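>>> Got a sequence here, can you build the structure:
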Amino acid sequence: MIEITAADGHVFSAYRSDPTGSAKGVVVVLQEVFGVNSHIRKMADTFAAQGFIAVAPCLFDRIQTGVELGYDEASVTQGLDLVKQVGFEHAMADIQATVDAFSGEGKVALVGYDWGGYLAYNAANRVKGLSTAVAYYGCGIVNDFSQRRKVPTLLHFGTADPYIPLSQQIIFRANRPDLRVYEYPAGHHFACDERDTYDAASSGKAWTMTLIHLTHRLEGPPEVTLKNQGAYASSGGKDKKKKPAAISDDMEPPM
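Predicted structure coming up:
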């Protein structure tokens, strides 16, 4: 665990996981309402195994440190209460502090789950220094038809999610062509292998799309070398043969 200091002086913990080689960029993993528990740490380790520096800020530290809740009803109630006590603005402040702390390590992305998905979606337009954001089944996102993206944003939803009805997802997608939205035949928390709602197939597909998206946005697309590129570049293109004026490649009807 490491410590990060927010702009208002609040010091909070964060779980950090590093890749074995050079980093492709930074992934800030945003927690569910259950704290930075084993699932969130596992996701951070998984991103690190793919070559990213991964860090999961403990967003509940403003109220209570070391929070790791289970998935029973009592834990859900406790987690939601902590969410209310922390507040949206304090969560944004701590996310900004985390991004600032790691901005020197490369391009930074947010990946959030559940409450963290909602925070990632909103932070994409509020937090400075981001390259992209990815949100998994963030409740409340589909109610927003107004925000246009400042950075590319990828969303994952389950079509059988009882908290985010498919009818709302359909309306949301129709009104938000600025977003990349993927849907899976699964319920809420389908990417958490510690819960009975886990769907391996859907989770695997979402992971593939997330990894492709992050690699492209943080590391960049692979370089493409064109045939004879060097010779053409050295001549400034001056040695390119001109076609006779009578020859046209535009496939327009003959005059």
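>>> When you work out contacts or count neighbours from here on, use the C-alpha atoms and nothing else.
OK.
>>> Roughly how far does the residue nearest to the spatial centre of the chain sit from Asp144?
Most central in the chain under C-alpha atoms, centre = their mean is Val134, positioned 2.3 Å from the mean C-alpha point. Using C-alpha to C-alpha, to the nearest Å, we find Val134 at a distance of 16 Å from Asp144.
>>> now do Asp114
16 Å.
>>> and if you look at Asn37?
To Asp144, Asn37 is 29 Å away according to C-alpha to C-alpha.
>>> Can you give me the neighbour number for Glu89?
Using other C-alpha atoms under 10 Å, Glu89 is surrounded by 9 other residues.
>>> Now do the helices in the protein.
Counting by DSSP state H, the chain has these helices, from start to end: 38-49, 73-86, 88-102, 115-123, 166-175, 200-214, 229-235.
>>> tally of neighbours for Ala23?
By other C-alpha under 10 Å, neighbour count at Ala23 equals 19.
>>> Another sequence for comparison is provided below:
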Amino acid sequence: MQVTTDWTTLDEGLSAYVATPAESRGTVLVAAEIFGVSGHVRDMCDSLARRGYTAAAPDFYWRAGPRLEFGYDDEGRAEAMEHMRGLSRENVLADLEAARALAGDAVPAIVGFSLGGHIALLAATAAPYVLAVDFYGGWTIDGGVPLAEPEPPLADAASIAAYGTPVMILAGADDHLIGDDEWNRIGQRLTNYGVSHERVRFAGVKHGFMCKDRPEWDEAVAHDAWERVVAALRKRLG
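Predicted coordinates:
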């Protein structure tokens, strides 16, 4: 399918990388890792567009500088962590609200990776989405970063249930951010508040398995996980 890509201004200094198919089935917001709207995130947007979805990845770091992108080495990670700690719930939710305008009157989906997985669940506490997908998002139930203040997203699972947003969570069983106890408590929290959800945990797989630029990349598992997401989008967006 023919796809058009470009950076689009959404509001004031906020822009988003947008991949648009010739005919769109619906809109999917894509929330990036701590490394910014990287090549990996742009590839995910392009993949969604080839499947028929308008995909938009907002630049949440724009207040610190336009289109900041960091490497996966130690230096890049340290810079990315510093900028991630500068994100606030208020600003991220404002950026998501601006990005939702790309869907017009329709309700979008949201897919997030790592930090973006956290953001996807946060988004689902504040507005309806046809689907919220969390790829190995950290700090979602216990907090630990400024973005999780005053409380982490799943502390407000009741709001996710009230908006009726179904949640999909995909993670590796060897993920250093999400241990067995946390994984189980996440499931219990979603169940207890009546959130429709699907959780998939891949044996022997580490954090970051979707990103081919990271040593943790697992091609077979990444393909499996992505097909699950696409199937869920087909069910809800067509």
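>>> Give the residue from Asn37 and Asp144 of structure 1 that has the larger number of neighbours.
Asn37 (19 against 12).
>>> so that one touches Leu69, yeah?
Yes: here Asn37 of structure 1 lies in contact with Leu69, judged by C-alpha atoms under 8 Å, at a distance of 6.9 Å.
>>> can you name the residues of structure 2 that stretch 196-203 of structure 1 overlays?
Aligned using TM-score structural alignment, stretch 196-203 of structure 1 spans residues 215-222 in structure 2.
>>> Now the terminal residues of the matching stretch, how far apart.
Per C-alpha to C-alpha, stretch 215-222 of structure 2 runs 13 Å from first to last residue.
>>> Now do the buried residues in that stretch.
Residues Trp217, Asp218, Val221, Ala222 are the ones in stretch 215-222 of structure 2 that count as buried (16 or more other C-alpha atoms under 10 Å).
>>> Also stretch 36-47 of structure 1?
Applying 16+ other C-alpha under 10 Å to stretch 36-47 of structure 1 flags Val36, Asn37, His39, Ile40, Arg41, Met43, Ala44, Asp45, Phe47 as buried.
>>> ok now do Ala49 of structure 1, which residues does it touch?
Each residue near Ala49 of structure 1 by C-alpha atoms under 8 Å, 6 or more residues apart in numbering is listed here: Asp18, Pro19, Thr20.
>>> Then Ile95 of structure 1?
With C-alpha under 8 Å, 6+ apart, Ile95 of structure 1 has these contacts: Pro57, Ala123, Val127.
>>> if I look at the last one, how far off is Ala120 of structure 1?
In this structure, Val127 of structure 1 and Ala120 of structure 1 are 9 Å apart, going by C-alpha to C-alpha.
>>> what's the answer for the first one, then?
If you measure Pro57 of structure 1 against Ala120 of structure 1 using C-alpha to C-alpha, the figure is 13 Å.
>>> The two: which has the busier surroundings?
Ala120 (32 against 26).
>>> hang on, the earlier thing: in contact with the residue nearest to the centre of structure 1: list those residues for me.
Ala109, Leu110, Val111, Gly112, Gly117, Ala120, Tyr121, Thr153, Leu154, Leu155, His156, Thr210.
>>> Among the residues you listed, which one lies nearest to Glu3 of structure 1?
The nearest member of these to Glu3 of structure 1, counting by C-alpha to C-alpha, is Leu110 at 18.5 Å.
>>> Tell me how far the closest one lies from Asn143 of structure 1.
From Leu110 of structure 1 to Asn143 of structure 1 the distance is 21 Å (C-alpha to C-alpha).
>>> quick one: which of those two has more around it?
Taking other C-alpha under 10 Å, Leu110 of structure 1 and Asn143 do not tie; Leu110 has more neighbours (29 against 12).
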